[in-house]
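In: quick one: sequence and predicted model below, then my questions.
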Amino acid sequence: MNTAISQVNRLFVSYAHADNKLFDDAVKFLAEDIKGFYAAKTGNELSVFFDRESIGWGDDWRSQIDGELENAAIFMPVITMQYFNRPACRDELNAFNQSARRLNAQYLILPVVIAGANSIRADHPIPEVATIEALQFRNLEEAFLAGRGTAEWRRALSGLTDELIQLIFRAELAAPASTSSEHPDGAPDTGPDDDSDFLTSIGEMEHLTPVLTQEVEQVLIDLNVWSEVVKENSSRMRSGLTAQQMRGVSIAVADQLKRPSEKLHDSGVQLANTVEKADAVMSSILEQISQMPNREERDAFKRLVVGAQGPHDLREVVDNMADLLDSMVPVEVMSSPLRKALRPARIGITKIQDAVRVVDRWGKAL
């Protein structure tokens, strides 16, 4: 049997399924052609994964990310503005970004924008949009409009593959010279990789826990203020008003809602950001705990972090606020000022929901 000299690297593609449908499977073709260019340019294989199921991570997907990044896997979010409406997409982007930040490996995130590039800006109210801008996205709009097989498509994907190759090379140079998990005497190491790293992670979580508590309290205050303003003004948006009357009322209500909505946006985004940082720390802690030699020791260390499970108090409250926001949709449709005033609150509530969903994962892991 001949021995193959090629080697395998991994690419994780994150995308909204609606975008792949919109572009007639072009996201799938993007991955296929990058794989082909990669083989042609390096002689090596690129394993491409489209979702958590195909990569085999299952429910424990979050804990796998650090290891993937340490092994020079590339995370490629394929972006349109629909991407940011999908909770799974936001979760993947935030999880990879926070882990990469802790590992000083954000260069392993290679965002590709296929529609909506003009909307990607640093001051966008959706924090994930600002993240994509900060990660210096690659604009492939023209290539996607030209379509697969065109010169524009081939040039764009050839250039993207060149960049991907350089990123993998950079990561491999930065990797430790030895990944042996044995002690000098040859005995296997069944505990955490580095006790000092483990204690550092515990210290990080201890620092973040009171911050989370304070931010949850602020979110609850802002949710309450916002909901009271909505309830106080909802009766003003009654049926039977003329178009002119409805416009006057909606402008007045929008003015009342503007500041509470902005505050809810800011506190919701801040909470989600802190939870995402804590999630990267928690993932590292749980991964190191899983390597401990016996169950009693693992359980003892889990008890150290169980108190950091965070904003459970928010779950029912934020669900009620989301229902209240949904009840405003018929009125929003008829009022541009009201849509503008409610948009920050809609983003803030969404980010609080994201934070609760992340913390729920901790509970399952513990």
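Out: The structure has been received and is ready for your questions.

In: from here on, contacts and neighbour counts on C-alpha atoms
Out: Noted.

In: mind listing the helices for the stretch 201-350 of the chain?
Out: 243-290, 295-305, 314-327, 329-333, 336-365 (DSSP state H, counting those that start in this stretch).

In: surely residue 292 touches residue 298?
Out: Yes: applying Cα atoms under 8 Å, one finds residue 292 in contact with residue 298, separated by 6.0 Å.

In: so how many other residues sit close to residue 56?
Out: Neighbour count for residue 56, taken as other Cα atoms under 10 Å: 11.

In: what's the distance between it and residue 15?
Out: 17 Å (Cα to Cα, to the nearest Å).

In: in what helix or strand does residue 30 lie?
Out: Remark: residue 30 resides in helix 26-42, with elements defined by DSSP states H and E.

In: any buried residues in that helix, and which?
Out: 26-28, 30-31, 33-39 (16 or more other Cα atoms under 10 Å).

In: what's the closest of these to residue 220?
Out: Top of the list for closeness to residue 220, among those and by Cα to Cα, is residue 27 at 40.1 Å.

In: tell me the SS of the spatially closest residue to that closest one that is not a sequence neighbour?
Out: On the basis of Cα to Cα, 6 or more residues apart in numbering, the spatially nearest residue to residue 27 that is not a chain neighbour turns out to be residue 20, at 5.2 Å. Recorded secondary structure, residue 20: helix (DSSP: H, G, I helix; E, B strand; the rest coil).

In: looks like residue 20 contacts residue 31 (just checking).
Out: No: Residue 20 is not in contact with residue 31 according to Cα under 8 Å; the separation is 11.4 Å.

In: below is structure B, check it against A:
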Amino acid sequence: MTMNPSPAGFWSYTHRDDEIEEGRIRRLASKIANEFEGITADEFDVFIDKKDIRWGDEWRKRIDSALNGSTFFMPIITPRFLKSEECRREILTFIGHAKSLGLQELLLPILYFDVPQLREPDSSDEVVALIAERQYVDWTKLRLEDEDSPAYRKEVNRLAVRLVEIIEQTAEVEPPPILLPDSTDAEDEPGMLELMADAESALPGWAQVMEDFNVTVREVGERVTRANEESTRSDARGGGFAGRLRIMNELSKDLKDPVDRMSQLGNDYSAAIVKIDPGVLGLIRMVEEEGVTAENAEQVSNFFAVIKSAGSQNRFMVESVQEFANTLTDTSNLSKSMRPIIRKMRASLQHFMDGKAVWDEWERRISEVSEGLNLT
């Protein structure tokens, strides 16, 4: 008989934030775990140090096969958290698995430093949007309290009680039907092959967005190159710094339209991939649990190959575009008029980098499932 895993929480934060707080973020995790144990007499296993191999091993084990109503992901939300590639990857990975099982409540964000973006309606940052739609815990004022103060201890208790309540509420949650862009109504109960066809039909749209993004990046690159050439000619004519400044100001205006397109393409891409993520993960889990027959083995293998191929294309695009974005850093330092343009470009690139995290998780699960089912 398989025993259910003990209650656990994965604590996600940036080490610099904890350093600034002189260890208070890590201590908060321990206080919540101790309070939970005092209330329930059950140990609450908190995974804090991501450098510890046990954190990674348990993380993969739980999200793959043991993510139930007692495994929480507790990100400590700060401005630095939202800039951390690792932290963003973790939150996207967890919520995809949680939604595929109908267990969104297991994502329990703690707002530690104020993040104005969370108050913006319909944020284009998919990670901010995911946090905003959850009932996050606001710790921005409590972090200023003494850790032994009644107010601080009361809120630690309140949070521990909330964990207990969520465990009780999710104990009988049934996984929702797998939903993909072209799925029929849930009542029709589409089978594995129909679901794979639905997922596969979404890929051309993403491929087109990536191609359009690449075309726009090339357009930006050509305009930057022309501006650099003009700067060289201006220097030869003795234009000096005034000549360079004029060219940079003209370039910032020239880049507005293509950079706006980049921003919209990034928004479209991230919105689509975050929406379909739970369905693809649910489909992979269905293949793992139901296995493959002689009749559908080839279709399953082909579908997995298509996902992996698309993921490789996404990874290549992100790496090449990121390299290009890095070359623009010097340009932004030359003129303040270029800084908003570069920030917007980097923000649009972030959407594709987040998408890479989702694709990587699909590929990881596909590799594990393929190996377990001896699929070629």
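Out: Yes, it's here. The structure displayed is predicted, hence computed values, not measured ones.

In: can you give the contact residues for the lengthiest strand in the second structure?
Out: Secondary structure of the second structure read by DSSP state E shows that its longest strand is strand 71-77. Contacts made with strand 71-77 of the second structure from outside it, assessed by Cα atoms under 8 Å, 6 or more residues apart in numbering, are listed as 7-13, 62, 87, 91, 94, 106-113, 115.

In: burial of the counterpart of residue 85 of the first structure in the second structure, as a residue count?
Out: In the second structure, the residue paired with residue 85 of the first structure is residue 83, using TM-score structural alignment. By the other Cα under 10 Å criterion, the neighbourhood of residue 83 of the second structure contains 12 residues.

In: could you do residue 273 of the first structure as well?
Out: Taking other Cα under 10 Å as the criterion, the count of residues near residue 273 of the first structure is 19.

In: quick check: residue 307 of the first structure vs residue 209 of the first structure, distance?
Out: From residue 307 of the first structure over to residue 209 of the first structure (counting by Cα to Cα), the distance is 8 Å.

In: before we move on, what about residue 285 of the first structure?
Out: Here the distance between residue 285 of the first structure and residue 209 of the first structure works out to 14 Å (Cα to Cα).

In: rewinding a little: export the buried residues of helix 26-42 of the first structure to JSON lines and append columns for distance to residue 324 of the first structure.
Out: Rendered in JSON lines, the data for the buried residues of helix 26-42 of the first structure read as follows (distance: Cα to Cα, whole Å):
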{"residue": "26", "distance to residue 324 of the first structure": "38"}
{"residue": "27", "distance to residue 324 of the first structure": "36"}
{"residue": "28", "distance to residue 324 of the first structure": "38"}
{"residue": "30", "distance to residue 324 of the first structure": "41"}
{"residue": "31", "distance to residue 324 of the first structure": "41"}
{"residue": "33", "distance to residue 324 of the first structure": "46"}
{"residue": "34", "distance to residue 324 of the first structure": "45"}
{"residue": "35", "distance to residue 324 of the first structure": "47"}
{"residue": "36", "distance to residue 324 of the first structure": "50"}
{"residue": "37", "distance to residue 324 of the first structure": "50"}
{"residue": "38", "distance to residue 324 of the first structure": "50"}
{"residue": "39", "distance to residue 324 of the first structure": "52"}
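
In: tell me the two of these that are most distant?
Out: Comparing every pair within the buried residues of helix 26-42 of the first structure by Cα to Cα identifies 26 and 39 as the most remote, at 19.7 Å.

In: compare residue 307 and residue 209 of the first structure (neighbour count), which wins?
Out: More neighbours surround residue 209 than the other of residue 307 of the first structure and residue 209, with 19 against 10 (other Cα under 10 Å).

In: what residues are up against the equivalent of that one over in the second structure?
Out: The alignment partner of residue 209 of the first structure in the second structure, by TM-score structural alignment, is residue 200. With Cα under 8 Å, 6+ apart as the criterion, the residues that contact residue 200 of the second structure are 303, 306.

In: residue 121 of the second structure - how many residues pack around it?
Out: Under the neighbour criterion other Cα under 10 Å, residue 121 of the second structure is assigned a count of 9.

In: could you tell me where stretch 25-40 of the first structure falls in the second structure?
Out: With the alignment judged by TM-score structural alignment, the segment of the second structure matched to stretch 25-40 of the first structure spans residues 23-38.

In: understood, closing this out.
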